[in-house]
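*Asks:* My questions are about this predicted structure, shown below with the sequence.
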Amino acid sequence: MPGFRSGRIMTRMYAGVSLAVLAMLSVGASAQDSDPRNATSLNLYGSPGLVDMPTAEVLPDATIAGTFGRLGDTGRTTIYFQITPRMSGSFRYTSLPSSQDGRDDFFDRSFDLRYQLLTEGRYRPSVVLGFSDVIGTGVYSGEYLVATKTVARGLKITGGLGWGRFGGRDPIGSFGTRPDETLELGGIPTYDRWFRGDIAPFGGISYAPNERLRLKLEYSSDLYTREVERGWAEKPSRALNYGLDYMFSDGDGQFSLYHVLGEEVGAQLTFLFNPRTSGIPGGMGPAGVPVAPRAPGAEADLGWTSNATKPAQAKAALFSLLKTEGMTLEGMTLESRRAVVRIANGKFQNEAQAIGRVARAMTRSLPASVETFEIIPVVDGMPTSAIVLSRSDLERLEHEPAADLLPRTQVLDAKGRTPAVDPGIYPRFSWSLGPAVNFSLFDPDSPLRANLDLRASATYRITPSLELAGSVTQKLTGDLDKIERTDESGLPRVRTDTALYAAEGDQTIEYLQLAHYGRPARDLYSRLSIGYLESMYGGASAELLWKPVDSRLAFGAELNYIQKRDYDQLFGFQEMTTTDPISGITREIPEVNGHLSAYYAFDNGFHGQLDVGRYLAGDYGATVSMDREFANGWRVGAYATVTDASAEDFGEGSFDKGIRFTIPIGSLIGIPSRKENDLTIQSLTRDGGARLNVRGRLYEKVRDYHQPDVANTWGTFWR
């Protein structure tokens, strides 16, 4: 079984890191039912369930759950996400022990999907249709239809029918022959098995006598056939499994004990977190200055227009107020009835909160006759939009819900409306120094490898739209250089040479690039980046984005010319070839790659993206991404890339896929901040479907201040 070997110690280390991260995320957000005795608990597979068997319960919308369980020598770590109120998905990583016939430890990755067909009513049970190991090796492949009903406070009964893993014991019928071989490469949808083979019943009961304890009893239809055949487990001697949950006092997790298979003892920790309700919108810092209402009739006074010092005084007052708020007034046009300000927001994650602070500061610093406020946020020198507000509306609606002001606010294209930059604002220099962690997951010999580095970063903004930026690192400790790929790649090794870069790069230049951003025309944005673009490649990258300010739809195009960097990641380049260490075959890396992209903002915070083009290894294909974003800046998403590279050429995993998280720092510390951390968990890093990791792509920079996103965060306008 290529790619699944040894490393039980690293499995435990990976699990420990996962638990530490999930424990930190679980602080301060309740994800459970309002009645703790009726709350949903998770089973040993990290999904709503009893012990091994699923239930038809669902967690609150947007809940993230993390579980780490042990059953004998088997470990299961699962990340679960309630994608919508009815649909959920989970990624599970399992370590199975070495077998008696000499087989090494087996590491398995699998994805599950569940959909609630019926919600629970007074007489109607909740009904869920589920798919286990829908993309994987098939070890945990199974489907089920299950119903759950709450019959009394804390008392629930469950019954269901299952196929595959859930159809092993005492089948009551069959839907044909089900393929049962383990997929060597994995990662392929197992649709040829769905609802095929024997069908068997399962069921159980759970009872919570109080808010802390829950007792579980289930009749299991899983015979652990694969584990028994491979010597990973003994044949179950009983059909009944038992469980005990202890709920944490804050409702954000549980500790569980299990008795399974008639002889095995298991335990599990569960952490729950809901990014939808995490933190305080806008942070816990001080509120902005209040609106300064004008005296009756003051708006008619235009005497200030004949005083040459008044505009400068008003600008100075506004500059000072915004500096206190952590923003920069870069320019202003002041007319008798209208003021246009150019703003750089370096503090507030919620864009509407920044706009609200600017608007209120304008009421306190500008002459009373100025009725129309036009606020233009600028990102990397690009005017992103013009938000137009009426001063009278601000005065009249300050103590009303922010939703009352939104229909009276205009969001326009800022092209041709933006004031010039004041002298002395640029050039500007900034720098930072701190630790950095680079990691690799699911290496065949070790599930987690990582380097701890010291990173120094600097940015020299020469003009508003032209910046020179770079980052250097010093390795402190780590084992990324120990990564091994024991299977042959049918593609140029554009990403699987990580160990070579890690081995020679103790002191590295992570990136060093000159980037220019622009607004070539209405609805258009541009980027040109030149230099050492990422750790493995340098060259030039050009991008053009079409994105109207009031549109949910955007289109982009990116073209890259690259050269492969030396393994020491300093200033040199090397030949655009790679040699496979297994086959000895030398392959050429193409110098040109790029994509056409489409973006769409759906309702309820969902953002979709489709990229079609040529990838680093020369393969052609498409990447589909879907992310769910919350008003506090959290994002949870998944992606999949399919190219013309065959599953055999791609290798283990068959195609590139993964899940990703964006964690806004402000939501964790309670202080407004635009800093955020991105975490991507790939099922396995391979060469197929790999893209250039160029910084500064336009869509995420531009859309923040466009109408759809501003409207989503408008509730923080008065914060």
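*Replies:* Sure thing, it's come through.
*Asks:* For the rest of this, base every contact and every neighbour count on C-alpha atoms.
*Replies:* Will do.
*Asks:* ok, which stretches of the stretch 551-700 of the chain are strands?
*Replies:* With strands called from DSSP state E, counting those that start in this stretch, the stretch 551-700 of the chain shows them at 553-564, 577-579, 586-588, 592-601, 606-614, 620-629, 635-643, 656-664, 676-682.
*Asks:* I would like the residues contacting the longest one, please.
*Replies:* Same thing as strand 553-564. Under the criterion Cα atoms under 8 Å, 6 or more residues apart in numbering, residues 536-548, 573-576, 591-601 lie in contact with strand 553-564.
*Asks:* in whichever helix in the chain runs longest, what counts as buried?
*Replies:* Identified as the longest helix of the chain according to DSSP state H is helix 8-25. Going by neighbour count (16 or more other Cα atoms under 10 Å), the buried part of helix 8-25 is Arg8, Thr11, Arg12, Met13, Tyr14, Ala15, Ser18, Leu19, Leu22, Ala23, Leu25.
*Asks:* hold the first one in mind and look at this next one:
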Amino acid sequence: MLDFFRSGKVLKRSSVSGIALVLALASPAMPEGRVSYNLYGSPGLVDMPTANESPDATLTTTISKVGDAQRTTIGFQITPRLSGAFRYSGLSNYTSPASVKGVYYDRSFDLRYNLLTETASRPAVTIGLQDFIGTGLYGGEYVVATKSFAKGITVTGGVGWGRLGSHGAIGKTGTRTAELLGQGGIPTYDRWFRGDFAPFGGVSWAVNDRMTVKAEYSSDNYTTERKDAQFNGTSPWNFGLDYTFKSGTQLSLYHAYGNQFGAQVTFATDLRSAKIPGGLEKAPVPVLVRPVGAAKDLGWTQEAGKRDATFQALKAGLANEGLVLEGLDLKAQRAVVRIRNPRYGNEAEAIGRTARAMTRAMPASVETFVIVPTVNGSAMSGVELQRTDIERLEHVEAKAILQKTVVRDAFKLAPPVEKGIYPKFTWSLAPYTKLSVFDPNSPVRADFGARLKADFWVAPNLRLSGSITKKVGGNLDKSNRNDKSNLPRVRTDYAKYSIQGDPAIERLTMSAYGRPGPNLYSRFTVGYLEEMYGGVSTELLWKRVNSPLALGVELNYVKQRDFDQMFGFRNYETFTGHASAYYAFGNGFHGQVDVGQYLAGDVGATLSLDREFANGWRVGAYATFTDASFEDFGEGSFDKGIRIAIPMQWVLGTASRQRNTVQIQSLTRDGGARLSVNDRLYEQVRDYHQPELDKQWGKFWR
């Protein structure tokens, strides 16, 4: 299920086409250079690929239609040479028993790798796997070369297998079955680069910096569509026209296969570049430089009430920056402050603004500033700076002050919370939308309504939290799938929750957070943990502030909630939990391995890899393999998906810690299902540790 209006939380489902709308509304930065995308959403001509690669970190969303085929593809340039894509297709007028009301729906994944980059003397060369995890409908492999010449002319030639070797074959490498995989989701490695192979190629001409015309010879015979649909193409020649707008959006028109017409739109996004650098937040206060010799004046240490006056002055200064001062330990030459950052998604910006404010509030003799950011009442790290360095380096690049900064473990470092700040109550009323996609009977289903949410902080690290939803409309309750499985129905009864849960107590929990020891962080949550389960969830995380490695363990005992999502429970209960390892590889890449028992009692592991950018954008993928067989799991064979985190500062145009994560995965299944509990520790802890602070430090002076 997708819940787009829940800020900062993982969204369980989304319409693939909806992502295109989000990207278009966000209007992110245009990528460097210009690449044409084909009907499969990959760098290409019309149907055929080219060896060109998108600029590093480019996210693309392509919606295309040619004849009876409609395809929506999300692609990402994972590294400068490696790219991947997910595609959801609908084929109309399809006579196969697998079709629904004459439409066959298909999901597929692609990978491609640039073997050689183009130089003056050689072409670019790329090898690709098309639909390497799926039913095999679009399965094909290729090796392609592309070379640019003068006057905007680019020539492409390649050899393809599978679909791309079905017309004009010139040879054969082994045998290849053409059978479609009924459940899909299994890597088709036994077919790669096997069977007939055929040449393809084409040419494109950049008429100007906006328009490109292209022609290609296709090696795809559309064999399946000729047999099971109404495709009757008469020619292997395809022709296209691209127009690229200033925003980077590409609009394309095609005449294909002699009698087919098509069109597509592609949104291209450079995730490394912020739409509005620095956001629209007001400028920070300037650093107040001390007069010469003022640092030697210690007379203030004898003044009664000086500490309280300093606290109030700094509290007001930080409130003006959208930050909360919760504690202060003031000595003659050292000050330790405890802060909470509800505003800035870039944590280094919060640290920098706190340091600036401290230069204006602290007595002149205080030379060492220690800033302790807290999340859910737990101290994340201690960031130590020297006041002299802050004064001297304000107008120098941020990396200069980074070299002078020390980040240490904050265990027992944070000063006590000032009286009067807690208890604290907050609430909100907002719309919500829940989507479910990829059900062949109805590819997109949705519920929408209102959510009332409240939090009562009894103490800095003790919170009572709850949310209630009231559905206004939707059709999630219309799902009538009755998939056969030997697994307990731990997730596939979601339609019954939609039918009976109106209104619904979505969550009702008590959570406690702590620092049980050096480099250790803890969470304890009890109550109605999510819309389907209630119980107890505990977590312990180990992480050094300067290490890319973190280790954690989570244990849960839960019972399945009644379908009306009130206070009752059903008779299914289980222990579930995982041991986890997290690692920051550099260049924004974060890996995670979770090993343990899932909600249905199946045992296995989840592998995740995400690439995150300093501006808050994140793109990742995951796959879960358990001892549940592919047959027990059902369509899709095993749990896997793609997730895209969209920082709300792109939408709001100002600083915000909120972001929404759109998660695209196969149909909801019972295998590999995890508990959806709020505030898992790793995400909140690593943000204030190295190397994350180092990556974001460029905004220290913002």
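*Replies:* Structure received. These numbers were taken from a predicted model, which means no experiment stands behind them.
*Asks:* Save the strands of the stretch 551-700 of structure 1 as a markdown table, and put in distance to Leu42 of structure 1 and mean neighbour count too.
*Replies:* Converted to a markdown table, the strands of the stretch 551-700 of structure 1 look like this (distance: least, Cα to Cα, whole Å; neighbours: other Cα atoms under 10 Å):
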| stretch | distance to Leu42 of structure 1 | mean neighbour count |
| --- | --- | --- |
| strand 553-564 | 38 | 20 |
| strand 577-579 | 46 | 16 |
| strand 586-588 | 47 | 15 |
| strand 592-601 | 32 | 19 |
| strand 606-614 | 26 | 19 |
| strand 620-629 | 23 | 20 |
| strand 635-643 | 20 | 19 |
| strand 656-664 | 20 | 19 |
| strand 676-682 | 22 | 14 |
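*Asks:* Redo those strands as TSV? Include distance to Pro520 of structure 1.
*Replies:* Shown next, in TSV, are these (distance: least, Cα to Cα, whole Å):
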stretch	distance to Pro520 of structure 1
strand 553-564	14
strand 577-579	37
strand 586-588	36
strand 592-601	19
strand 606-614	23
strand 620-629	28
strand 635-643	30
strand 656-664	30
strand 676-682	29
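*Asks:* wait, which of the ones you listed is closest to Ile355 of structure 1?
*Replies:* strand 656-664 (19.0 Å; Cα to Cα).
*Asks:* which bit of structure 2 covers the closest one?
*Replies:* Aligning strand 656-664 of structure 1 against structure 2 (TM-score structural alignment) gives residues 639-647.
*Asks:* Next, the buried residues of the lengthiest strand in structure 1.
*Replies:* Taking DSSP state E as the criterion, structure 1 has its longest strand at strand 446-463. Using 16+ other Cα under 10 Å as the test for burial, strand 446-463 of structure 1 gives 446-461.
*Asks:* so that strand matches what in structure 2?
*Replies:* Following TM-score structural alignment, the aligned partner range for strand 446-463 of structure 1 in structure 2 is 442-459.
*Asks:* Tell me if I am right that Val702 of structure 1 is in a helix.
*Replies:* Yes - Val702 of structure 1: assigned to a helix according to DSSP: H, G, I helix; E, B strand; the rest coil.
*Asks:* Look up how far Ser529 of structure 1 lies from it.
*Replies:* According to Cα to Cα, to the nearest Å, Val702 of structure 1 stands 17 Å off from Ser529 of structure 1.
*Asks:* These two - which one has more neighbours?
*Replies:* Ranked by neighbour count (other Cα atoms under 10 Å), Val702 of structure 1 and Ser529 place Ser529 first, with 26 against 20.
*Asks:* The more buried one pairs with which position in structure 2?
*Replies:* Per TM-score structural alignment, Ser529 of structure 1 is aligned with Thr525.
*Asks:* Check Glu371 of structure 1 too.
*Replies:* Checking TM-score structural alignment: Glu371 of structure 1 goes with Glu367.
*Asks:* mind listing the strands for the stretch 201-350 of structure 1?
*Replies:* Assigned by DSSP E, counting those that start in this stretch, the stretch 201-350 of structure 1 shows strands spanning 213-219, 240-247, 253-260, 264-273, 327-334, 338-345.
*Asks:* Now those in a markdown table, please, with extra columns for distance to Trp718 of structure 1 and mean neighbour count.
*Replies:* Formatted as a markdown table, these follow (distance: least, Cα to Cα, whole Å; neighbours: other Cα under 10 Å):
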| stretch | distance to Trp718 of structure 1 | mean neighbour count |
| --- | --- | --- |
| strand 213-219 | 43 | 21 |
| strand 240-247 | 38 | 21 |
| strand 253-260 | 34 | 22 |
| strand 264-273 | 27 | 22 |
| strand 327-334 | 17 | 20 |
| strand 338-345 | 16 | 21 |
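*Asks:* Dump the ones you listed into CSV; add distance to Arg70 of structure 1 as well.
*Replies:* Listed next are these as CSV, based on distance: least, Cα to Cα, whole Å:
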stretch, distance to Arg70 of structure 1
strand 213-219, 17
strand 240-247, 13
strand 253-260, 10
strand 264-273, 5
strand 327-334, 50
strand 338-345, 47
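*Asks:* if we compare those strands, which one ends up closest to Pro407 of structure 1?
*Replies:* It's strand 338-345; of these, that one is closest to Pro407 of structure 1 (Cα to Cα) at 19.9 Å.
*Asks:* Let me know the angle separating the helix or strand just after that closest one from strand 327-334.
*Replies:* As assigned by DSSP states H and E, the chain's next helix or strand after strand 338-345 of structure 1 is helix 351-365. Interaxial angle, helix 351-365 of structure 1 versus strand 327-334 (axes from the mean of the first three to the mean of the last three Cα atoms, to 10 degrees): 60 degrees.
*Asks:* before we move on, back to that, looking at the strands of the stretch 201-350 of structure 1, which is closest to Gln682 of structure 1?
*Replies:* Of all the strands of the stretch 201-350 of structure 1, strand 264-273 sits nearest to Gln682 of structure 1, with 21.3 Å by Cα to Cα.
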